[in-house]
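1. Any chance you could fold what I've pasted below:
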Amino acid sequence: MSANSKARAIGQTRAVSQTTATSQAREERAEGEATEGEVQARRSAKGAEPLLRRPLSEDGAAVHALIGRCPPLDENSIYCNLLQASHFADTSVAAELDGNLVGFVSGYRVPERPDTLFIWQVAVAAEARGLGLAGRMVREILGRPCCAEVRFLETTITPDNRASWALFRGLARKLGAECDESVLFDRDRHFRGRHDSETLLRIGPFTGAAKGAG
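-> Take a look at the predicted model:
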């Protein structure tokens, strides 16, 4: 290959990498930092909005497949996803579009702190991103009767998961609440070096009125 050909190939590779990085950055920004006007414009362009509902045990396999398409989320067993969609259905939500599962949020109220909702995982299919769906799903759970007394929201995020940081910091702003950060599970102490540290993000306190606003 000539020097000119190599230069063109390198330039094309860099262009593809830059385009991919830009696309990923836009997707990451879309869920947590887009303005309401931007979200509405995307919804209009994409047509119908996903239907939000309580998950069913029959959703377990679809949830497992969806999470597998949403790196860097950790994949659990299908059995675990079945439990999320059945035992934790009141504090989880499924998003359906044209009969397909395009979003899922799992969560639970912390047993010793029932005023706290812990969000386990948030998954949104590529075709449903940019609609503010992740935030809608979390707020759907917060607005349910079972969460009437919830005043704090917690989740854990790895340092490199920019989409989740944007999502939950944006949610905190909408709730008018503070964010506290601390390491919950350490890479070396808890994961024996096999997983990045998980940072606990605690949002709150917030009011019942704030949960239903926006």
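
2. C-alpha only now, for contacts and for neighbours.
-> Will do.

3. Who are the contact partners of Ile157?
-> Contact analysis of Ile157 by Cα atoms under 8 Å, 6 or more residues apart in numbering lists Ser164, Trp165, Glu198, Thr199, Leu200, Leu201.

4. ok, the fourth one - how many residues close by?
-> Neighbour count of Thr199, defined by other Cα atoms under 10 Å: 18.

5. just checking, it is part of a strand?
-> Yes - Thr199: assigned to a strand according to DSSP: H, G, I helix; E, B strand; the rest coil.

6. tell me the SS of the nearest residue to it once chain neighbours are set aside?
-> If the residues on either side of it in the chain are set aside, Thr199 comes closest to Val183, at 4.3 Å by Cα to Cα, 6 or more residues apart in numbering. Val183 carries the three-state label strand when classified by three-state DSSP.

7. try Asp115
-> strand.

8. And the residue nearest the centre of the protein?
-> The residue lying closest to the centre of the chain (Cα atoms, centre = their mean) is Val122, at 3.2 Å.

9. OK, contacts around it?
-> Contacts for Val122 (Cα under 8 Å, 6+ apart) come out as Gly103, Phe104, Val105, Ser106, Ala134.

10. What strand or helix carries it?
-> Per DSSP states H and E, Val122 falls inside strand 113-124.

11. Tell me the helix or strand right after that strand.
-> Taking DSSP H and E, what comes next after strand 113-124 is helix 133-142.

12. Counting by contacts, list what that following helix packs against.
-> Under the contact definition 3 or more Cα pairs under 8 Å, 6 or more residues apart in numbering; DSSP states H and E, helix 133-142 sits against helix 3-33, strand 93-97, strand 100-110, strand 113-124, helix 162-175, helix 208-212.

13. one more to put side by side:
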Amino acid sequence: MTIIVPSPAHVPNETPAVSQEELVTAAAGATAPARGLQEEKKVTESAATAKTKVAFRAPVTEDGPAVWNLVENTPGLDSNSVYYYTLWFRDFADGSLIATVDDEIVGFLTGYRRPDEPHTYFVWQTAASPRHGIPFLGVKLFQAAADQQVAAGARYVEATVSAENKSIIMVLKQFAKKHNASIETRVLFPSSLFPDSHHDEVLYRIGPLSAD
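-> A predicted model of the protein is given here:
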């Protein structure tokens, strides 16, 4: 899972609230957690930043190149082709989100409902650009996407995380606490499956969840 979040010392006690206008109407549908979640640079919110308005929307195929470019310029994220993101946004837009400022893409999240378990939403990759200095944007993307999927009937949210990534683990625990849900963990993919130097992919499964 790839969410850019602050270091543990700077993660708030509660996940930052996302306004209703930021949420995108989503049908039941698509995505897998975040691979390679990473720390978001701590940014002091200036008066100018406070006026920055972020909009969340569903992706379209035309977003593929811009998202690919964001991934390529985010250290530590798994690299995929432009075609990959373009195809993903055609087939799995319902489980994904785009964050924009003045129509510029500043963040994204990809996810999907698992075909074998359609009540389970998997968050695969998400990242946010530090260019506009928007605090906790990666966390807000995760919260918005997960909350809208729960509202659309998802009962579980999943993501895979490195055991060393304390920041995202804290975010997942806060999400579970917010929904009064339990967390199950296990190694989904051991490092031995990967040809390069890769950590174990530890699955975090949160649920059961309810929209109430």
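
14. coming back round to it: need the counterpart of the residue nearest to the centre of structure 1 in structure 2.
-> By TM-score structural alignment, Val122 of structure 1 lines up with Thr126 in structure 2.

15. Distance of its match relative to Ala50 of structure 2?
-> For Thr126 of structure 2, the distance to Ala50 of structure 2 equals 23 Å [Cα to Cα, to the nearest Å].

16. now do Ala144 of structure 2
-> Taking Cα to Cα, one finds Ala144 of structure 2 at 20 Å from Ala50 of structure 2.

17. Which one's more surrounded, the two?
-> For Ala144 of structure 2 versus Ala50, neighbours defined as other Cα under 10 Å are more numerous around Ala144 (21 against 11).

18. picking up where we left off before, quick one, what contacts the residue mapped onto the residue nearest to Thr199 of structure 1 from structure 2?
-> Aligned by TM-score structural alignment, Val183 of structure 1 pairs with Val187 of structure 2. Residues in contact with Val187 of structure 2, defined by Cα under 8 Å, 6+ apart, are Asp200, Glu201, Val202, Leu203.

19. got a list of what the first one touches?
-> It refers to Asp200 of structure 2. Going by Cα under 8 Å, 6+ apart, the list of residues near Asp200 of structure 2 reads Ser162, Ala163, Val187, Leu188, Phe189, Pro190, Ser191.

20. okay, and stretch 132-141 of structure 1 goes to which residues in structure 2?
-> Aligned by TM-score structural alignment, stretch 132-141 of structure 1 falls on residues 136-145 of structure 2.

21. Count the residues that sit near Pro115 of structure 2.
-> Residues within reach of Pro115 of structure 2, counting by other Cα under 10 Å, total 11.

22. And it? What does it align with in structure 1?
-> When structure 1 is aligned by TM-score structural alignment, Pro115 of structure 2 is paired with Pro111.

23. how far away is its match from Ala94 of structure 1?
-> Where Ala94 of structure 1 is concerned, Pro111 of structure 1 sits at a distance of 23 Å (Cα to Cα).

24. With Ala41 of structure 1 instead?
-> 23 Å.

25. looking at structure 2, which residue lies furthest from center?
-> Structure 2, farthest from centre, Cα atoms, centre = their mean: Ala47 at 26.7 Å.

26. How much space separates the closest residue to Pro65 of structure 2 other than its chain neighbours from Asn13 of structure 2?
-> Take Pro65 of structure 2 and drop its neighbours on the chain: the residue closest to it by Cα to Cα, 6+ apart is Val82, 5.5 Å away. Distance of Val82 of structure 2 to Asn13 of structure 2, given as Cα to Cα: 37 Å.

27. Of the two, give the one with the bigger neighbour count.
-> More crowded of Val82 of structure 2 and Asn13, by other Cα under 10 Å: Val82, with 16 against 9.

28. Run through the residues that contact the more buried one.
-> Gly64, Pro65, Trp68.

29. The last one pairs with which position in structure 1?
-> Taking TM-score structural alignment as the criterion, the aligned counterpart of Trp68 of structure 2 in structure 1 is His64.

30. hang on, isn't its match packed against Leu73?
-> No - assessed by Cα atoms under 8 Å, His64 of structure 1 is found out of contact with Leu73, at 10.9 Å.

31. The two: which is more packed in?
-> Taking neighbours as other Cα under 10 Å, His64 of structure 1 and Leu73 compare with His64 leading, 19 against 15.

32. Once you drop chain neighbours, what's closest to the more buried one?
-> In space, His64 of structure 1 is closest to Ile78, 5.7 Å off (Cα to Cα, 6+ apart).

33. so what corresponds to that neighbour in structure 2?
-> So Ile78 of structure 1 corresponds to Val82, using TM-score structural alignment.

34. With Lys178 of structure 2 as the reference, measure out to that match.
-> Counting by Cα to Cα, the gap from Val82 of structure 2 to Lys178 of structure 2 is 36 Å.

35. before we move on, which element is Lys53 of structure 2 in?
-> Going by DSSP H and E, Lys53 of structure 2 is not in any helix or strand.

36. so it sits right up against Val101, yeah?
-> Yes - counting by Cα under 8 Å, Val101 is a contact partner of Lys53 of structure 2 at 6.2 Å.

37. Have a look at the two and say which one is more surrounded.
-> Val101 (14 against 11).
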